[in-house]
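>>> sequence unknown, structure follows:
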C-alpha cells in the first residue's frame, strides 16, 4: 500500500475536516494524493478557498499540497487508504454519541474495495473500532476483515491553539488488525510524523492509551479545583500555594479552572460508559468529572457573595464575561463551560454581557442563542475574565476598573493579573 501511495498510484481519503482531520489531510497531501471529505458543503467551500473554519491553519498551510476537497461521498471510491477523524461527543445524558462515527463508517464502507485500509483517529472507548465500527464496514461493503481489507487505529493528539506541539512533532501511536496492517499503517504515518511512531500491540491498547491521556488530565485538574475550593475557605491564595509547590522537581504543574471542550471534558465519559457496561462503576473518574462539572456553579456562588458584600443586588447587577471559547487562543466554542457559567448567572436574573475576540458571533448565536458583543460597554458591577486569551493577558487592572462602576469586582478565573491592595478592587481568583 505505501509504495502505491507514495508513487501516487493510489490515494488517501481523510473523512472529517475539523481541527483534527484538516491538519492530518494537509500533512498527508505534502507527500501523497489526498481527498479531503466533509459532509458540510459550507466548510468545503471555505477549504477550497484555503480558509480554515477553525482558524487553526493559515493560508500557507494550503500551499504546495496535492488535495481535493469534496462533500460528495461518491468521490471516496477513488481512495484506497481511509482516515476517519470525525467528532465523538456525548449526548445530554453524558452517553457516547457515535452517530458521526457510524455515518463515516457507512460512507467508507460504500467505497471500500479489496486491499484497502481504514484507520480511525477519533477518540473512543476501548473496543469501539472493532465492536462498533468494523461491523458497519463489513455490512456496508460486503467484504470481511482480513479477507479483503484491513483496519487500524491511530489516536489523534492535536492540541488546538498550541503553536509549539504540532502534528509532525508529536509521537504518533499506530495499531492494526494484524501485524502486517500495523506495519503498513506505521509506514504511511512515518512519512508525515517527524517525531516517529509507536506501534501498539493491539487496537484496543491504542484506544485505551488515547482515552486515558485526557482522563489523567481531567483528574489532575479536578484535584486542583478541589484544592482551590478548600484553600478559598481558608483564605489562602491557591496560585501562591501552587507556585511554592512547584519548587519541587516532581510536582505536576496543573492549575484550577473551567474544563470544557471536546477532549478533557468529554473523553472520560467514554471510559465511564464502557466500564459500566462491564459492571464496574469507576469512583475516581466519576468524582473528577463531578468536581469539574460543578466549577461554573461554584464561580457564580462566589460572585454572588462578592456582590452582596459590596451591597449590590444581583438582580440589578450588570456583569461582563470576557471569553467564551472552551480554552485560550482558539475559536472553538463547542462544550464551553463558560456557556454553563453564563447560564448560572442568568438563573439569578443578572444582566450578562459577553465578549470574545476569537469566537464567531454567528456561531455563538446559532449554537447557544447568545449575543456576543463587539466590545465591552461600561458601568459593570463585576467582570469575570473566564478565558486566558493572549488579548486579555496584555490588559491591566486599571483598564478593567475603567469599565466598572463604584466598588468594582474582578473574578480572574485563570489568574492573569497581579492585583495589589492599592488597586482598590474586590479581587478573586481560583
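Perfect, thanks for sending it. All figures in this text were calculated on a predicted structure; none of them were measured in a lab.
>>> going forward, measure contacts and count neighbours with C-alpha atoms only.
Will do.
>>> Against residue 320, how distant is the residue minimising distance to the centre of the chain?
Nearest to the mean C-alpha position of the chain, counting by C-alpha atoms, centre = their mean, stands residue 262 at 3.7 Å. Distance of residue 262 to residue 320, given as C-alpha to C-alpha, to the nearest Å: 25 Å.
>>> quick one: the strands in the protein?
12-15, 34-37, 67-70, 81-84, 116-120, 149-153, 172-174, 197-199, 318-322, 351-355, 382-385, 409-412, 426-429 (DSSP state E).
>>> For those strands, give me JSON lines that also has distance to residue 229 and mean neighbour count.
Below are the strands of the chain laid out as JSON lines (distance: least, C-alpha to C-alpha, whole Å; neighbours: other C-alpha atoms under 10 Å):
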{"stretch": "strand 12-15", "distance to residue 229": "43", "mean neighbour count": "28"}
{"stretch": "strand 34-37", "distance to residue 229": "46", "mean neighbour count": "26"}
{"stretch": "strand 67-70", "distance to residue 229": "48", "mean neighbour count": "20"}
{"stretch": "strand 81-84", "distance to residue 229": "41", "mean neighbour count": "25"}
{"stretch": "strand 116-120", "distance to residue 229": "40", "mean neighbour count": "23"}
{"stretch": "strand 149-153", "distance to residue 229": "40", "mean neighbour count": "25"}
{"stretch": "strand 172-174", "distance to residue 229": "37", "mean neighbour count": "24"}
{"stretch": "strand 197-199", "distance to residue 229": "40", "mean neighbour count": "18"}
{"stretch": "strand 318-322", "distance to residue 229": "21", "mean neighbour count": "22"}
{"stretch": "strand 351-355", "distance to residue 229": "24", "mean neighbour count": "19"}
{"stretch": "strand 382-385", "distance to residue 229": "18", "mean neighbour count": "24"}
{"stretch": "strand 409-412", "distance to residue 229": "14", "mean neighbour count": "23"}
{"stretch": "strand 426-429", "distance to residue 229": "11", "mean neighbour count": "19"}
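>>> Against that first model, consider the following:
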C-alpha cells in the first residue's frame, strides 16, 4: 500500500456521473485539482450550482467549499487531461449485466477526448470490460489509438453511502493502469487524498471490486439461512451471534435484506462472465437465490403469524423503504418486494419513509405515505430500514395503535423486553 502523494502534474480532471460515487470524488479532488463535474441530469446540475446535493450525501457546507465547474455539456471534457467515469452498472430483467450507461459514457468520452488524456473507470464491472468493451468504444469515437495517443486505467469505487466514518478520504483506493506509466499517474491522482494499492493490471482491479461485494452477499446469505434454522429451533439469532462473536476470528455478519445497486447486483456480473467461460458458479448463485427470496420469506412470516391470530385481511404499516438506513437511495430496495408479497397475501399496505416524499413513495412502492402520528391503527408494524428518525419512535407509540398484532423488526432496533402487551408478537431475523 502506498501513502499520500504530492501531485506532480496539474491535471484538469473531469468526473463523468455525479451520483453517490462521482460527487464525493469530485469534491475531494477539487481540493488539489481543477475539476469539471459532468452529469447529463440538468436538474441535478442546477441543484449543485445552488450548493445542494439532492442525495444529501454531501452537506451544503462542504459543497459550498468545493471548487467544481458543474456542467451537463459533454464538450467541456475537451478541457480535461484526466477523466474519471463513475456511472451506474445495473443488471437487466434477466439478471445479466446492463452495460448501456457505461457504454454510453465511453462514447461520450471518446467524442470529447483530447490527445494525451488518461481515462479511468470507477464503475463496477466484470474483469475485461474496461479494456475489451470500453476501450474500443472510446477509440472508435475519438479516432485516437489507446496506448500511443491516450491511456486507460481502472480504480473501483468503494463509496459506502450513509457511512460518515468510512468516507472516501479514509478508504484505500485500488488503482491500476494499462502500463506502468499510467499506473503511476493514476496512483498520483488518487494518492493526493488517500492511500492507494497498486494492482498489477486492470483485470485484477476489476475482479477485486466484484469479490468485495460477492463476499458480503454470501456472508449475509449464510446468516439468513442460519436465522431460518434458528427460528425453527426457537432460539434467537441475535443471541447466537453475540455468543459466537466472543471468538476472535468469528465475523459477526447479520441477517437482512440485500438490496441497493451494489451487493445484490455485482455478483451477477462475475457469474455472467463465469458462464461465458463454461463455469457454473454454484455457490455465488445459491447465495443470490436465497437473498433474492428473503422478502417473500419475511412477508410470509408476518402473514402467517397474523393468520394464527385470526386476522385474515390485515392492515400492515411498513416503515423505512429505502435500500439502506439513513440513505435516500431506493434503487433495488427490497421493501418493494416485501410490500408486493404482503399485498398478494391479501394485506392492505401503507408506508412511511422520512427520507422520501409522498409522490415517490406512491409511484415507486405503490403505497400511501402516512406519518406515524397520523396512523390510527394497524395490525402489523414492519420496520425495514431503521433511519434515525424511525429509531426515535418509542415502543409506546407503537403499542397504542396495535392490538393482537405483529411487530416485525428487521434490524432489531426495538428491545423485545419493552413490549409489555402480551397480545403483540415480536418477530425479527
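Thanks, I have it. Computed from a predicted structure; not experimentally measured.
>>> coming back round to it: aligned partner of the residue nearest to the centre of the first structure in the second structure?
By TM-score structural alignment, residue 262 of the first structure lines up with residue 261 in the second structure.
>>> if I look at its match, how far off is residue 315 of the second structure?
Applying C-alpha to C-alpha to residue 261 of the second structure and residue 315 of the second structure gives a distance of 30 Å.
>>> And for residue 342 of the second structure?
Noted for residue 342 of the second structure: a distance of 10 Å to residue 315 of the second structure, by C-alpha to C-alpha.
>>> which residues do the two both contact?
348, 349 (C-alpha atoms under 8 Å, 6 or more residues apart in numbering).
>>> one step back: include distance to residue 250 of the first structure when you put the strands of the first structure into TSV, please.
As requested, the strands of the first structure are arranged in TSV below (distance: least, C-alpha to C-alpha, whole Å):
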stretch	distance to residue 250 of the first structure
strand 12-15	40
strand 34-37	43
strand 67-70	45
strand 81-84	38
strand 116-120	35
strand 149-153	32
strand 172-174	26
strand 197-199	26
strand 318-322	34
strand 351-355	38
strand 382-385	30
strand 409-412	27
strand 426-429	25
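>>> For residue 213 of the first structure, find the nearest of those.
Closest approach to residue 213 of the first structure among the strands of the first structure is made by strand 172-174 (12.3 Å; C-alpha to C-alpha).
>>> which residues sit against that closest one?
Here strand 172-174 of the first structure has contacts from 152-157, 182, 185-186, 189, 193, 195-200, 206, using C-alpha under 8 Å, 6+ apart.
>>> Kindly recompute the last result at 7 Å.
153, 154, 155, 182, 185, 186, 196, 197, 198, 199, 200, 206 (C-alpha atoms under 7 Å, 6 or more residues apart in numbering).
>>> Closest to residue 81 of the first structure out of those?
For the contacts of strand 172-174 of the first structure, the nearest to residue 81 of the first structure is residue 185 (9.2 Å; C-alpha to C-alpha).
>>> got the contact list for that closest one?
residue 174.
>>> Residue 148 of the second structure and residue 182 of the second structure: what is the separation?
Look at residue 148 of the second structure and residue 182 of the second structure: by C-alpha to C-alpha, they are 12 Å apart.
>>> Neighbour count: the two, which is higher?
residue 182 (21 against 9; other C-alpha atoms under 10 Å).
>>> Now do the same contact list for residue 87 of the first structure.
By C-alpha under 7 Å, 6+ apart, the residues touching residue 87 of the first structure are 100, 122.
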